[in-house]
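>>> Predicted model and sequence below, questions to follow.
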Amino acid sequence: MTRTSIGLLRVAAIFLFLSAIPDRALTQTVSFIARGDFKVGTHPHWMAASDFNGDGRPDLATANSDSNNVSVLLGNGDGTFQAAPTLVAGSRPESVAVGDINRDGVPDLAVANSGSSDVSVLLGNGDGSFQAARAFAVAGTTAAAVADLDGDGRPALAMAHAGVVSVLLGNGDGTFQAARAFATAGTSPHSITVADLNGDGRPDLAVANVGSLQTPGQIPGNVSVLLGNGDGTFQEARTFDGGTTPAAVSVADLNGDGRPDLAVANFGSIGSTAQPGNAAVLLGNGDGSFQSAGFFVT
C-alpha cells in the first residue's frame, strides 16, 4: 500500500464510521451532493475541522506529509472553501489536532511531525491565520490529540508514536512540560482520541495501532485503551481486536445504552494476508473494557 493510499484512506475513515452505525439508528436516508475538490499540500495525511476565523462557518486544516506544511481552508458555509494558504510545520507532518491551547478563546493547531520528531504548535489569531510554529520534542510522533488530561484546566497534548503515547502537560500559555511516555502495547499507532471510557470522570485514551500487515513482518494491528488516573498519568494499556489494520478510532454511544463504544476504520492489507478494509464497532461495557468487535463491509 502506497503512502498516498494510506493518506487518502485516513481521511476517508470519517465516512467509514457512518457504515458502522446500525440501521435502526438511522431515521432518514443519508445522501451527498457531488464532491468538490480543493487544493492543499502534497499527500495530506489527516484533517481536522473547526471555526478558525470566528464567522460561524466550519473550516478545515490538513497535515501534508510530503510538503511539510499545513493547509487551512476557510469555509464559505455552503460546502465550498476558499483557496488554502499553507503554514510551515515540521518534517513529515502526519496528523493535526485542534484545541484552545493558550486559553484565549481562539482555536490553535497541534501538528505531529514524524520526520523531525516533534509537535508543532501554531497559535491562532482568530481570523484564520496562525502564528509561526513552535516545536516541542516528541520522538517520531504520528498522531495528536488536545485535551485537559490532568484536570488543571490547561490543555495538554497526547502524542502517539512507536508503541507509546507521550503526554505533554500544558502550561496554559501555549507551552508544554517535557513529554512523559506510556506504552500502548501496539505497533505503528495512527490515531488517538480522548474520552471518559469507564465513567469515572477522568479522560482516557484510545489508540488505533495499524500494525504491519502491509509490510514484511506481518504484525497485526489492535486498539489500545489506557485508562487515566486524572493527574496526567495512565494505567497499563489493554488491547482489543479492532480488525486487521486499525487506521482511525472514534468514541460515541452507538447503541444508546449510555456507555461509550469504539468505532474503528480498517484500511485492509495486501500481500499474502490480503484483506479488504472494513469498519469495526466495539460496544463498551462501561468499565473501560469492550465486547468483541462487529465488522461492517464498507
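Received it, and whenever you're ready, just let me know what you need. None of the values given here were measured: they were computed from a predicted structure. Residues are numbered from 1 along each chain as shown.
>>> use CA for all of it now, contacts and neighbours both
Fine.
>>> Only the buried residues of stretch 112-129, if you could.
Neighbour-count burial for stretch 112-129 flags 112-124, 126, 128-129 (criterion: 16 or more other Cα atoms under 10 Å).
>>> And here is the other one:
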Amino acid sequence: MKKTIYSFFFVVLAWAIAGCPDSGKIRKKMPRLFTINFVMETGAEPSFMISEDFNRDGEIDLVVTNSGDNTLSYFKGNGDGTFKSQIIMKTGEDPICVVTSDFNNNGYLDLAVLNYRDQTINIYFNSRFGNFKKTRITLRPGKIPINMVSGDFNRDGINDLAVTMRYHKVMILLGKGKGRFKNPVPIKVKGQPTAIVVGDYDKNKILDIGVALAGSGKTGVQILWGV
C-alpha cells in the first residue's frame, strides 16, 4: 500500500516539474519604476483628474473633481514633483468629470465640470493669474450624463463639448464663444455609452469620437466619424 502511495507521489511530482519548465529558473526582480514620495489631500471621494499647465509657469498642475463634497481641488505644480496646497472650488452636485479647453478664446485653459446628480455642466474661466472663477454659465445636456470630452468638432475655431448619456445618446454642445454653448443636439448610438475619447482616427484632419458601449443594446466601441 505504501509503495503504491509513494509511486503515485513521484509520478505527480514528475508531472508537476515537467509542466513547469520555469520552476528551476531564478525569476528576475521587477525593476523599481515608481516611489510614493508625495501625497496630497483632496476633497471627499475624488472621482476624476486632469493635468495641464494651467497658470503657464512651465510646471504641470492638477485638477481633481470630488464627488463626495461637491468641490474641485486645484494643485499648482512646483516643478520638483511636489504641489502647493489645494485651492478648493465649489461645483454642482456630484461632479464626475472635468475637461479643459480654451472656451473663451483668450489663450488660457478653462474648465468644464460635469455634475451627475443635478445633470449640469459648469464652466470655469481661467483668470490669467493661475486661478479659476466659476461663471454663471450652466449647461443642461440631458438626463443622466456619464462622461464628457471637448474638441472643435465643427472646425469653427471654437471648442465644443460631447457628453455621453445613459440612454443610448451622445449630446453635442457646439460652442458659441465666450464660454457659451448652443442647445445640445443628440446623436443616437447602438448601446449604453460610457467612456468617450476624441481623435482624428482616419487622418483627414477632422476630429472623430470613439464611444465605449455597455449595458443594454450592443457592447463594444462605436466610432462617430467627423465630417
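Thanks, I have it. In this text the structure is predicted, and so the values were computed from the model without any measurement.
>>> sorry, back to before: which pair in the buried residues of stretch 112-129 of the first structure spans the largest distance?
Across those, no pair lies farther apart than 115 and 126, at 28.9 Å, counting by Cα to Cα.
>>> Show me how far stretch 35-44 of the first structure is from its chain's centre.
For stretch 35-44 of the first structure, the separation from the chain centroid amounts to 19 Å (computed by Cα atoms, centre = their mean, to the nearest Å).
>>> what does residue 44 of the second structure align to in the first structure?
Taking TM-score structural alignment, residue 44 of the second structure has residue 42 as its aligned residue in the first structure.
>>> Show me which of the buried residues of stretch 112-129 of the first structure is closest to residue 281 of the first structure.
The closest of these, once distances to residue 281 of the first structure are taken by Cα to Cα, is residue 112, at 26.6 Å.
>>> Which residue in the second structure occupies the aligned position of that closest one?
In the second structure, residue 112 of the first structure lands on residue 114 (TM-score structural alignment).
>>> The residue nearest the centre of the second structure is in what secondary structure piece?
Among the residues of the second structure, the one closest to the centroid is residue 48, at 6.1 Å (Cα atoms, centre = their mean). Assigned by DSSP states H and E, residue 48 of the second structure falls within strand 46-52.
>>> What's the average distance for that strand when superposed on the first structure?
Aligned to the first structure and superposed, strand 46-52 of the second structure gives a mean residue distance of 1.0 Å (mean Cα distance after the TM-score superposition for the first structure).
>>> got the buried residues for that strand?
So for strand 46-52 of the second structure, counting by 16+ other Cα under 10 Å, buried means 46, 47, 48, 49, 51, 52.
>>> quick one: the helices in the first structure?
In the first structure, the helices defined using DSSP state H lie at 3-19.
>>> What's residue 74 of the second structure aligned with over in the first structure?
By TM-score structural alignment, residue 74 of the second structure lines up with residue 72 in the first structure.
>>> Pull the contacting residues for its match.
59, 60, 61, 62, 84, 85, 86, 87, 128 (Cα atoms under 8 Å, 6 or more residues apart in numbering).
>>> Which of those residues fall in strands?
59, 60, 61, 62, 86, 87 (DSSP state E).
>>> do you know how far whatever residue of the second structure lines up with the second one is from residue 43 of the second structure?
Okay, so that is residue 60 of the first structure. Alignment note (TM-score structural alignment): residue 60 of the first structure maps to residue 62 of the second structure. The gap separating residue 62 of the second structure from residue 43 of the second structure is 13 Å, by Cα to Cα, to the nearest Å.
>>> so what sits against both of these two?
Common neighbours of residue 62 of the second structure and residue 43 (Cα under 8 Å, 6+ apart) are residue 73.
>>> re the thing from before, what's the most distant pair in the contacts of residue 72 of the first structure?
So, those by Cα to Cα: farthest apart are 59 and 87, at 14.9 Å.
>>> Show me which of these two is the more surrounded one.
residue 59 (24 against 19; other Cα atoms under 10 Å).
>>> Surely the match of residue 60 of the first structure and residue 50 touch.
Yes: at 5.8 Å, residue 62 of the second structure counts as touching residue 50 under the criterion of Cα atoms under 8 Å.
>>> need the contacts of residue 72 of the first structure in a markdown table with distance to residue 184 of the first structure, can you?
Shown next, in a markdown table, are those (distance: Cα to Cα, whole Å):
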| residue | distance to residue 184 of the first structure |
| --- | --- |
| 59 | 32 |
| 60 | 29 |
| 61 | 27 |
| 62 | 26 |
| 84 | 35 |
| 85 | 35 |
| 86 | 33 |
| 87 | 31 |
| 128 | 35 |
